[in-house]
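**Student:** Next comes the sequence, and after it the predicted model I'd like to discuss.
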Amino acid sequence: MEPMSFSQQLAYHRTSSEPLQPVSQKGRRRVPSIDVLRGFVMVLIALDHTRDFFSAQIISVADPSRLTLPYFFTRWITHLCAPTFVFLSGLSVYLQASSGKSRAELSKLLLVRGCWLIILQFTVVYFVLIGPPGVGILQIIGAIGLSMLVLAVMVWLPLPSITAIGIAVVAGHNVFDTVHAEHLGHWSALWKIAHERGFISFHGRLLLSVVYPFAPWSGLMLLGYSFGQLWILPLRDRTRMTAWLGFSSIALFIVLRALHSYGDPNTWINYGPTERTVTSFLNVEKYPPSLQYVAITIGIVLLLLGWIDASLSTGRAPWLRTTLEVYGRAPLAYYIAHLALIHLLAIVTCAMTGHDWHRFATPLPYGSFIAGPPKGYGFSLPGVYVIWVVIILALYLPVKWYADYKRVHPEQWWLRYL
């Protein structure tokens, strides 16, 4: 069946409940290129968390530009992870719409899955990342869950409206960078959850650490959903459009950044032809994601997605299917498993090397990796990379088994939530 024209897709969003007809007989199957890209960033996020738990180098979130290039890029390359998770989540929802789900079905699925992710964030994910219960933490899983709740409402709107709202949120939220929670009285907690990183207290007791304010991420999920209209085009057309959008996004970043223009609270400093200039130029704000941060990361992600799609479709890179796709077919299970393994190995390593392992088993705000490693603990960057590779290899077979189990047991509905 031929892919639908843009006008046909718009017609779907002008009706109230009729499902979008499948673009092919494979509409309900997983998309290999999306799984490969998701698997790639899953591997990268393990590097980020391995560095958190095993590096002797403390990285300042406030100013990572002071790091040497190897440490800086070890941190910076993992900036691709969160935008990819959020963007592909939106794209996957659109593909479900194109495979026949009605708006009512999509909205219900998003509400259930969003609530489930929020529950996981404050229970299972919290435990494997932090340890015993303490101050809650709103991290990427919770932000994705909240963004899904937003998309559950937005799917009822016409597609052009969803696109416009997504662009407005992603491009416009930096206008409010000068608005701070401390000036908003009773609205301060809500503002932090939506737009400003920080702690939320109640009667002097810390309740929540907001690391990923969700509002800008929800805008990016809307853009991922809107991008779906291009993804169901024929291969040649979608790869060309994906590449064009990727290069345009990177060009936007370069122009805005070079001119010290709008879109990021961190201005950069020209130190001359030194690595400090490079790190300062690339030091864009992730918490919350600025326009410039989204422009450079999503630009790279789109180029990767286009290359992966073209390579798999023409049979040029079969190794991607046997390696990275495995991690992308069961992303949530992998995410929880890799956090648990890294955290456990850090506690064991800390104890075996004679350091205070309780730091990694003490709840926020007094302990955890966020409070920094015990004095004298940690490895150099090459050691961190070795541990990272070991962790990735150790998870390959378990994740592959679970992904295969999900595939051959579609009747077990609860597997969709892991």
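**Tutor:** Received the coordinates, thanks.

**Student:** all contacts plus neighbour counts: C-alpha atoms, from now on.
**Tutor:** Fine.

**Student:** Could you report the neighbour count for residue 276?
**Tutor:** 19 (other Cα atoms under 10 Å).

**Student:** What of the one 4 residues further on?
**Tutor:** Counted with other Cα under 10 Å, residues neighbouring residue 280 total 20.

**Student:** Contacts only, for it.
**Tutor:** Contacts for residue 280 (Cα atoms under 8 Å, 6 or more residues apart in numbering) come out as 65-66, 268-270.

**Student:** for residue 200, helix, strand, or coil?
**Tutor:** Classification of residue 200 using DSSP: H, G, I helix; E, B strand; the rest coil returns strand.

**Student:** putting a second one here so we can go through both:
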Amino acid sequence: MTIDTTPQKTAEPIPSSTGTTAKHRIASIDIMRGLVIVLMLIDHVRERFYLHMQVSDPMDVDTTSPALFFTRLSAHICAPTFIFLAGLSAWLYAHPSRGGVRSPSGFLFKRGLFLIVLEVTLVNFAWAGSFGTFWMQVIWVIGLSMIALSLLVKLPYWLIGVIGFAIVFGHNLLTPITFQPGEFGYSLWTILHDRGYLLDSEALRIKISYPLLPWIGVIALGYFAGPLYARTVDALTRRKVLMALGLGSLALLLVLRGFNIYGETLPWEHGNTALQTVMSFVNFTKYPPSLDFLLLTLGLMFLLLTAFESRTNRALDALQVFGSAPMFFYIAHLYVLLICYQVVIWLVGPNQGALFGVEHIVWIWLIAAVLTVVMYFPTRAFARFKHATNIWWVKYF
């Protein structure tokens, strides 16, 4: 999910694929990607070793423990961040610091197809250990969003922003529109807005878990935000704009959500405790992502990007490594989890019905912490290899 970018504040130089110019990466963007990758790892450990305590979507405040609720909630920032930064990176790819403007359309289209192929092959097998139902999830929707952006970039820049805002702020108006299986329009609407089975037969089952339409809006807004990282924009100005975007998003969320005005299909309610009330307030629809969901996650992302730009320490350096090779990490960690789970089943056997699961959510965080350390070294090695090699397909990882 990374496109080589040109920074204001740079990390290490990265050789270009031609070897004639030097490219750089923006440290704060890689750190942001690295953070959400670690949060994603925690959530995927939960799906392997805490599946007997599965949570619904949206999360049921009455039946889900606060620890599990907020563990799941922490991962909500992942998909919006990846897709927004994919759009932003596409703008940076199109506007390198050296040379003229170039079209990102071809790269986005090929990269999108590549991600869709990965979803239906390596990623699907990693989740189930076999090919049964094809779950079209986040990698699929990132790929389709890139393909959509490959067409949108042919439009005037301002129009891309208008389309992005219109989709993100307006798609909740489409919620009442539904189609039943077999009706004309069901397949298209399942891909665009309502998750469901695109195909459900004995021979083949395809489940759309991530409806596409809102994510087109997010990637378009990411592209529209690209000029914030142009070399003509100083760091102080960029931080001020990012801070304003973050605080503005969260303030708008408080108004829309506080009065249950618009942006979420599930109104919040007062719970028996203050904690339950907070849980209800932040319990947003993810599939498809509601406006309130995006205001929360993107608002937090803007604030974190602001913080990451001016701070350095060893922890952030480690996150930067993860963020410099996110696709490698994504695929590798799924297979690590698959192998670990199969080994545990072989050694111990199931202890939660047909599943093996740990007894407390604390174990999920501890397992994820260990795997984060384990995954650091191969990710760092691959990132160095990717940045040094001229092999074209490696760049897609």
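**Tutor:** Happy to help now that I have it. Predicted model only: the values in this text are computed from it and were never measured.

**Student:** quick one: TM-score?
**Tutor:** The TM-score (TM-score structural alignment, normalised by the length of the second structure) is 0.89; 377 aligned residues with a Cα RMSD of 2.3 Å.

**Student:** ok so, going back, filter the contacts of residue 280 of the first structure by whether they're kept in the second structure.
**Tutor:** Using both residues aligned by TM-score structural alignment, their matches' Cα atoms under 8 Å, the second structure keeps these contacts from these: 65, 268-270.

**Student:** Just give me the closest of the residues you listed to residue 344 of the first structure.
**Tutor:** Nearest to residue 344 of the first structure, judged by Cα to Cα, of these is residue 65 at 30.3 Å.

**Student:** ok, back up a step: for the kept ones among the contacts of residue 280 of the first structure, which single residue is the most surrounded?
**Tutor:** Counting by other Cα under 10 Å, top hit in those: residue 65 with 25 neighbours.

**Student:** Show me what that residue aligns to in the second structure.
**Tutor:** Mapped onto the second structure by TM-score structural alignment, residue 65 of the first structure lines up with residue 61.

**Student:** you'd agree that match is up against residue 276?
**Tutor:** Yes - judged on Cα atoms under 8 Å, residue 61 of the second structure makes contact with residue 276 at a distance of 6.7 Å.

**Student:** Following superposition onto the first structure, what is the mean distance for the one helix or strand residue 256 of the second structure maps to?
**Tutor:** Per DSSP states H and E, residue 256 of the second structure falls inside helix 235-258. When the first structure is overlaid, helix 235-258 of the second structure sits 0.5 Å from its aligned residues on average, using mean Cα distance after the TM-score superposition for the first structure.

**Student:** buried ones in that helix?
**Tutor:** Under the neighbour-count criterion of 16 or more other Cα atoms under 10 Å, helix 235-258 of the second structure has 235, 238-239, 241-247, 249-250, 253-254, 256-257 buried.

**Student:** what do you get for stretch 375-391 of the second structure?
**Tutor:** Buried residues in stretch 375-391 of the second structure (16+ other Cα under 10 Å): 375, 379-380, 382-383, 386-387, 389.

**Student:** got it, and stretch 129-138 of the first structure?
**Tutor:** 129-132, 134-138.

**Student:** Where in the second structure does that stretch align, residue-wise?
**Tutor:** Aligning stretch 129-138 of the first structure against the second structure (TM-score structural alignment) gives residues 127-136.

**Student:** show me the contacts for the equivalent of residue 154 of the first structure over in the second structure.
**Tutor:** Under the alignment by TM-score structural alignment, residue 154 of the first structure pairs with residue 152 in the second structure. For residue 152 of the second structure, the contact set (Cα under 8 Å, 6+ apart) comprises 160, 220.

**Student:** From the contact counts, what lies against the helix or strand containing residue 300 of the first structure?
**Tutor:** Element membership of residue 300 of the first structure, judged by DSSP H and E, is helix 291-313. Counting by 3 or more Cα pairs under 8 Å, 6 or more residues apart in numbering; DSSP states H and E, the packing neighbours recorded for helix 291-313 of the first structure are helix 32-54, helix 81-98, helix 159-172, helix 235-258.

**Student:** chain center to that helix, what's the gap?
**Tutor:** Computed by Cα atoms, centre = their mean, to the nearest Å, the chain-centroid distance of helix 291-313 of the first structure equals 14 Å.

**Student:** what's the answer for stretch 60-80 of the second structure, then?
**Tutor:** Centre-to-centre, stretch 60-80 of the second structure and its host chain are 15 Å apart (Cα atoms, centre = their mean).

**Student:** Check stretch 103-123 of the first structure too.
**Tutor:** On Cα atoms, centre = their mean, the centre of stretch 103-123 of the first structure falls 16 Å from the chain's centre.
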